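Colleague: after the sequence you'll find the predicted model.
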Amino acid sequence: MARHRVPDLSARALPGAEFALRVTPRASRNALSEDDGQLRCQVTAVPEDGRANAAVTELLATALGVAKSRLTLVRGVTARDKLFRLD
C-alpha cells in the first residue's frame, strides 16, 4: 500500500490497550492523527465489504508497530466511531 502519514504510537502498544478512533472513509489520503486526545483516521478505501475497516486496521497497526492480527475491532463495524483492542 502507499505511504501513510502516521504518528509513532509504539509507546501505547501494550497488551489489552484500547484505541477509540473516528474514521473518515473515501478521504484523499491515508492518515492517522491525534486531535485533543482523540485519534482520527482517514482512509481512501470505500466503506463496502469491510475495505475501510481493513485499511484502518493496517494504518493503526503500522502506527503501533504491531502485526495487524494483534488488533481486534471491538465495536463499530459499520460506524465511523470504532474501538480497537490490542491483543
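Modeller: Received it, and whenever you're ready, just let me know what you need.

Colleague: all contacts plus neighbour counts: C-alpha atoms, from now on.
Modeller: OK.

Colleague: which parts of this structure are strands?
Modeller: For the chain, the strands defined by DSSP state E occupy 18-24, 31-35, 38-42, 71-75, 81-86.

Colleague: for the fourth one, buried residues please.
Modeller: Under the neighbour-count criterion of 16 or more other Cα atoms under 10 Å, strand 71-75 has 71, 73 buried.

Colleague: helices or strands up against that strand?
Modeller: strand 81-86 (3 or more Cα pairs under 8 Å, 6 or more residues apart in numbering; DSSP states H and E).

Colleague: next up, a second structure to put side by side with the first:
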Amino acid sequence: MREPWRYSTQGISIALRVTPRGGRDDIDGIETLANGRAVVKIRVRAIAEGGEANRAVTELLAKVLGVPRARIKLLAGATSRLKQVAVDGDPRMLGESLRKAIAAKLDTKD
C-alpha cells in the first residue's frame, strides 16, 4: 500500500480523510479511496463548525507526531472531509512517527 504522505525538505505533506463527531480523537489507519488515492483516516470528537474539527485534527497530529501545533498547517480542505496538511520538521522522523502510530492502531485491531 502506498503511503498517504509525501516528503519534502521542510517536512511532510499528509492526505487525510477526517470524520468529525467520531466519538474519539484517533487515527484509524490508511484507506484507499475509489480514485486510488491513499489517505490517513482520522476521527475527532469535535463538530465540523467554526473550524473546531480542523483544530482537533491539528492537536491530534501534533500529539502523535510530537511536534508543536504551530508546525502543522492546513493546505487544502478547510471545509471538506478530505484534507491536506503540511508538518514542518525532520521528514524521516515525522514519517516514522506516523508509520508507528498507524502500525500500533493496526496491531490493536487484531
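Modeller: Cool, got the structure. Computed from a predicted model, the values in this text were never measured in an experiment.

Colleague: re the thing from before, and the strands of the first structure as CSV, adding distance to Ala52 of the first structure?
Modeller: CSV is the format used below for these (distance: least, Cα to Cα, whole Å):
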stretch, distance to Ala52 of the first structure
strand 18-24, 9
strand 31-35, 13
strand 38-42, 9
strand 71-75, 12
strand 81-86, 11
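
Colleague: figure out which of those is closest to Ala63 of the first structure.
Modeller: Closest approach to Ala63 of the first structure among the strands of the first structure (Cα to Cα): strand 31-35, 8.0 Å.

Colleague: how close does Leu82 of the second structure sit to Val18 of the second structure?
Modeller: 6 Å (Cα to Cα, to the nearest Å).

Colleague: those two - which one has more neighbours?
Modeller: More crowded of Leu82 of the second structure and Val18, by other Cα atoms under 10 Å: Val18, with 23 against 16.

Colleague: check contacts around the more buried one.
Modeller: 41-44, 57, 81-83 (Cα atoms under 8 Å, 6 or more residues apart in numbering).

Colleague: 7 Å - rerun?
Modeller: 41-43, 81-82 (Cα atoms under 7 Å, 6 or more residues apart in numbering).

Colleague: in a markdown table, list the residues you listed along with distance to Pro68 of the second structure.
Modeller: Shown next, in a markdown table, are these (distance: Cα to Cα, whole Å):
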| residue | distance to Pro68 of the second structure |
| --- | --- |
| Lys41 | 21 |
| Ile42 | 19 |
| Arg43 | 20 |
| Arg81 | 23 |
| Leu82 | 23 |
